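>>> sharing a model prediction with you, sequence too.
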Amino acid sequence: MIIDTDVVTLSRLQFALTALYHFLFVPLTLGLVWMLAIMESVYVMTGREVWRRMVQFWGVLFGINFAMGVATGVTMEFQFGMNWAYYAHYVGDVFGTPLAIEGLMAFFLEGTLIGLFFMGWTRLSRVKHLLVTWFLALATSLSALWILIANAWMQNPVGSAFNPETMRMEVTSFSEVFFNPVAQAKFVHTVSAGYVMGAMFVLSISAWYLLQGRNVDFAKRSMTVAASFGLAAALSVVVLGDESGYAVSENQKMKMAAIEAMWETEPAPASFTVFGIPDVAQRTTHFAVRVPWVMGLIGTRSIDTPIPGIANLVEETKGKIDNGIHAYDAMLVLREDKNNAQARAILAAHDKDLGYALLLKRFMDDPRKATPADIQKAADSTIPNVPVLFWSFRIMVACGFYFIALFAFSFWLSSKRKLDSKRWYLKMALWSLPLPWVAAELGWIVAEYGRQPWAIEGILPTALGVSSVTTGQVWTSLGGFVLFYTALAIIDAVLMVKFARKGPDGLGIWPPADIHTTTPAKV
């Protein structure tokens, strides 16, 4: 039976919407909690009341965001059973392991620690409460680590193999899954982006207070922490983004070629296209402005290694599809006769390309009957949406360099104690608030949309992972998610704006009776 493309499209749309919405909250949680840990450390070391009040106020906004992240994250788990049942069956042994560890090791730990964070101010000593905050920061990063290990396996499926006995993918080396180079690159790059978001959040809201002439001492201290933390994080994002680019060029060559709109293989080292208009129909890039060598150095860390173009990769894919057809035929034989030694040997010789034969299932019922035209169509389907990836990547990179400039200028003003001296700067800081979210969402689009048509790179096409559901059923669940998430969005926006507008003074947190009060720390 040929796959119902409407079900696939709607299932992809539903998961994309829920994932992108969930990712509005995750990076802010990752970044803001570390700033709370830094502020509380200063409080414990100095005993100055202003720092405790800063932790309490920013902690309120952190709590609202954390709750929304949990609410939107839980619904994503159900979609693997609702919309992606075959995906869960085929790769669940591998993909489900880090997700289960995340729930048992990190999620419950976060839930416990955040309760202690809010309820422990009067019940714990300063040092004990500080330890809670630091462990909460570590727990959020630990949660992100296991989620990104699972996601990285989708991009680079190491430490696993197809088992002809169970007809599923299974773990062969957990250490390879854990130490997946793509996971390492994605984790450090993602958490650094979260740090930038947390710093921008504090910087922008504090700038608004200074524009209003409110909570001046509170806002200046908050901006000082945000400026220094944000500058380090923004620089890290650029450096670690280079590592992510290298990982992509090693493991997802088609994604790299699409990001660069590189239709043909260029002589090494490849140039970087700063601007251009990709033309999918003619497979060329109009008005291209290129910087020599840059892409080759980023993508290969050398000056003599070429980056393959889209046309060359399509030709390679045709050969892999042909090899995969042999594996597919052997798999069907083994399904009927698990003791067939000849079929087992053929599968062992070609199993790495089995997923490429499955690309044909999108167009026909039996890949063994594929014609050269069918193979060409399947190979062409591996080209992702080039214009979307091309522009998403460039806007994301432009935001990254803007963050470095803004935080560097903020850091300089802070060192000169002139944070409130330039109203144009305060307005710029305020209106920059949405940009980290823009960059983060675009980064997620590059990572996930660029992997298409694969659910698991080279292993399982997205079109095969869907559940046996009807278009009407997916429309119903999609509509339910849209309504639910819209309600959550309204609630979150109202709460965040309400508490940010009230500020520490409106919440009774600021000012204390004496902002210079010091008391000995309890241990």
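Noted; the coordinates are in hand. Numbering: from 1, shown residues only.
>>> okay, CA-based contacts and neighbour counts for the rest of this
Will do.
>>> which residues touch F179?
Applying C-alpha atoms under 8 Å, 6 or more residues apart in numbering to F179 gives no contacts.
>>> please compare the first structure with the one that follows:
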Amino acid sequence: MIPSDLVDLSRLQFALTAMYHFLFVPLTLGLSFMLVVMEATYVITGKEVYKDMTRFWGKLFGINFALGVATGITMEFQFGTNWAYYSHYVGDIFGAPLAIEGLMAFFLESTFIGLFFFGWDRLSKGKHLLATFLMALGSNLSALWILVANAWMMNPVGAEFNFETMRMEMVDFWAVVSSEWAQAKFVHTISGGYMTGAFFVMAVSAYYLLRRQDVQFAKASLRLAAVFGLVASVMTVHMGDESGYLVTRDQPTKIAAMEAIWDTHEAPAPMTLFAIPDQEARTNHAQIDFPWLFGIIGTRSLSTEIPGINQLEAQAVERIQNGQKAVVALENLRKDPKNEALRDEFRAVQQDLGFGLLLKSRTDDIANATPEMIQEAARSTIPSVAPMFWAFRLMVGCGMAMLFIFLAGIVLGVKGKLESSPWFLKLAVLGLPLPWLACEAGWFVAEYGRQPWTIYNVLPTHLSVSSLSSGEVLGSLIGFVVLYSALLVVELWLMVRFGRKGPSSLGTGRYHFERN
């Protein structure tokens, strides 16, 4: 059996590096297309303020982009170093979108980011705008292929298990790329990134207005960010609803934990607005419900039930017992691969093979696992409820708060009252952490909610790790923490330095700190 501390340390290291990396990704995605909108406005109107906006916010984009690339490369190497069996087991599927991301999106993005920064005096307005657009497109394509790979882990389609190679192998590339999960994750993630970029521009612009610094520049930036952010918010809410529907349909254990549903409720199920989940007693305290709402959102019907945790555990027991048979059949088939009767026996229970493998963390003799082991494995298929419940509500709450602030910014901008509304400007500045809290909470729900699976219902996490010692993983974890902390200090120092200076850093002679 694989040591549990090795699995826990490997998970912790990947979680820390992934969440750190995602401090930079949403801002890169959001600012990239905001730069396109700013420069397009400059090309159409000819007003220099929009050119200055593109160059200044582009400078902050560049700082953020560099850190995002550095931390992203580290993550890709971890699949080989810390998750070697996972890479072997699904490399045929998971590796394809990552390879495309590296060959197409990354080089497209990297090439045109150079033209964006150094082509202002070498390209015409239209050609430079095209370079900016292709840079933004590259950023989004990079996200697309990574999210296609991640979506496959959530809902493994277009692939089959080959008992001869003991690997998952791709049978339909288009099914992997075009799955509903891939589409929903891509649009939901990039729209969340657009909200992040818009809120960043809005908050920094509000800071300038509070200081009466570069007022016209700040007002133009804030108005554009508010409109861009509101449109992105509508996209995010819509795709969040679509994601919720897919999770309810395909990952019932995750949705049950997110909503702290202990027992199946008569359809349509209510939405829990507030509760204090008690996993030990399997109940909620101080629960406040909104009738019917969750059943309608989660199933898009009035008659479909959403299974509760207790019922899902009972189903998991049955699937684990069936998975025992699958493991035994697979072992016999490996000894006699030409035996058609054994092939049929394995195919009949193959869909539950992953559930049988859950027992590997409890015994090496899966065929003789005790009822207690089976019950314990079934219990592990449910994520911890309280972290899921509150993380989901943190994400939604931050999203709704940003939506309100974007809407308020548009209303005040139309009325010409941005400068005379210090309450709004302070709210925008204080709300700067909101998009990052929402993004990190959303990824926590997505990834932690998939446990105990690396690939949902197919490959348990404890079987995915490399044959390393706990000390080796701990040493690299400490190294990452030290290095990434130093990089974060550099990132924040540069962003704060150029952010405070504002468009004066462009050296045009037109702005606050350049005037006598």
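Done, it's in. As the structure is a computational prediction, the values presented were derived from the model and not from experiment.
>>> report the TM-score for the pair.
TM-score of the superposed chains, computed with TM-score structural alignment, normalised by the length of the second structure, equals 0.98; 512 aligned residues with a C-alpha RMSD of 1.1 Å.
>>> next SSE downstream of the strand or helix carrying L334 of the first structure?
Using DSSP states H and E, L334 of the first structure sits within helix 310-336. Toward the C-terminus, helix 310-336 of the first structure is succeeded by helix 341-350 as the next helix or strand (DSSP H and E).
>>> picking up where we left off before, any buried residues in the helix holding L334 of the first structure, and which?
310-311, 313-314, 317-318, 320-331, 333-334 (16 or more other C-alpha atoms under 10 Å).
>>> in the second structure, which residue is most central in space?
The centre of the second structure sits closest to W443, judged by C-alpha atoms, centre = their mean, with a distance of 4.2 Å.
>>> how about the helices of the stretch 51-200 of the second structure, start to end?
84-100, 107-118, 125-154, 173-177, 180-210 (DSSP state H, counting those that start in this stretch).
>>> okay, those, which one's buried deepest?
The highest mean neighbour count among the helices of the stretch 51-200 of the second structure, using mean count of other C-alpha atoms under 10 Å, belongs to helix 180-210: a mean of 25.
>>> next, the angle from that one to helix 125-154.
130 degrees (axes from the mean of the first three to the mean of the last three C-alpha atoms, to 10 degrees).
>>> mean deviation, helix 180-210 of the second structure versus the first structure?
Its aligned residues in the first structure lie a mean 0.6 Å from helix 180-210 of the second structure after superposition (mean C-alpha distance after the TM-score superposition for the first structure).
>>> which part of the first structure matches that helix?
Residues 181-211 of the first structure are matched to helix 180-210 of the second structure when aligned by TM-score structural alignment.
>>> how far off centre is stretch 61-75 of the first structure?
16 Å (C-alpha atoms, centre = their mean, to the nearest Å).
>>> correction: the previous question concerned stretch 41-49 of the second structure.
35 Å.
>>> ok so, going back, so which of the helices of the stretch 51-200 of the second structure is nearest P387 of the second structure?
helix 125-154 (19.3 Å; C-alpha to C-alpha).
>>> the closest one - contacts with which helices or strands?
The contact analysis (3 or more C-alpha pairs under 8 Å, 6 or more residues apart in numbering; DSSP states H and E) places helix 125-154 of the second structure against helix 25-45, helix 84-100, helix 107-118, helix 173-177, helix 180-210, strand 453-455.
>>> export the ones you listed to JSON lines and tack on distance to L141 of the second structure?
Converted to JSON lines, these look like this (distance: least, C-alpha to C-alpha, whole Å):
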{"stretch": "helix 25-45", "distance to L141 of the second structure": "10"}
{"stretch": "helix 84-100", "distance to L141 of the second structure": "10"}
{"stretch": "helix 107-118", "distance to L141 of the second structure": "9"}
{"stretch": "helix 173-177", "distance to L141 of the second structure": "12"}
{"stretch": "helix 180-210", "distance to L141 of the second structure": "10"}
{"stretch": "strand 453-455", "distance to L141 of the second structure": "23"}
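>>> show me what contacts the residue nearest to the centre of the second structure?
W443 of the second structure neighbours (C-alpha under 8 Å, 6+ apart): M19.
>>> on the three-state scheme, it is what?
helix (DSSP: H, G, I helix; E, B strand; the rest coil).
>>> how near is it to A341 of the second structure?
44 Å (C-alpha to C-alpha, to the nearest Å).
>>> equivalent analysis for W57 of the second structure, please.
Taken as C-alpha to C-alpha, the span from W57 of the second structure to A341 of the second structure is 66 Å.
>>> next one: S469 of the second structure
Counting by C-alpha to C-alpha - S469 of the second structure and A341 of the second structure are separated by 41 Å.
>>> before we move on, what about Y20 of the second structure?
From Y20 of the second structure to A341 of the second structure the distance is 51 Å (C-alpha to C-alpha).
>>> same check, this time on F406 of the second structure
64 Å.
>>> neighbour count for these two, which is higher?
Taking neighbours as other C-alpha atoms under 10 Å, F406 of the second structure and A341 compare with F406 leading, 26 against 10.
>>> in terms of helices and strands, where is that one?
Using DSSP H and E, F406 of the second structure falls in helix 385-415.
>>> how far off helix 180-210 does that helix point, in degrees?
Using the same axes, to 10 degrees: helix 385-415 of the second structure against helix 180-210 is 50 degrees.
>>> helix 385-415 of the second structure vs the first structure, average distance?
Helix 385-415 of the second structure sits 0.7 Å off on average (mean C-alpha distance after the TM-score superposition for the first structure).
>>> for that helix, packing partners?
Partner elements for helix 385-415 of the second structure (3+ C-alpha pairs under 8 Å, 6+ apart): helix 215-250, helix 252-258, strand 271-278, helix 422-430, helix 434-448.
>>> 10 Å instead?
helix 180-210, helix 215-250, helix 252-258, strand 271-278, helix 422-430, helix 434-448 (3 or more C-alpha pairs under 10 Å, 6 or more residues apart in numbering; DSSP states H and E).
>>> which of the residues in stretch 40-55 of the second structure are buried?
For stretch 40-55 of the second structure, by 16+ other C-alpha under 10 Å, it's A40, T41, Y42, V43, V49, Y50, K51, D52, M53, T54, R55.
>>> could you work out the end-to-end span of it for me?
Calculated as C-alpha to C-alpha, the first-to-last residue distance of stretch 40-55 of the second structure is 13 Å.
>>> what distance do you get for the counterpart of V33 of the first structure in the second structure to M166 of the second structure?
V33 of the first structure maps onto S32 in the second structure when the alignment is built from TM-score structural alignment. Distance from S32 of the second structure to M166 of the second structure, counting by C-alpha to C-alpha: 42 Å.
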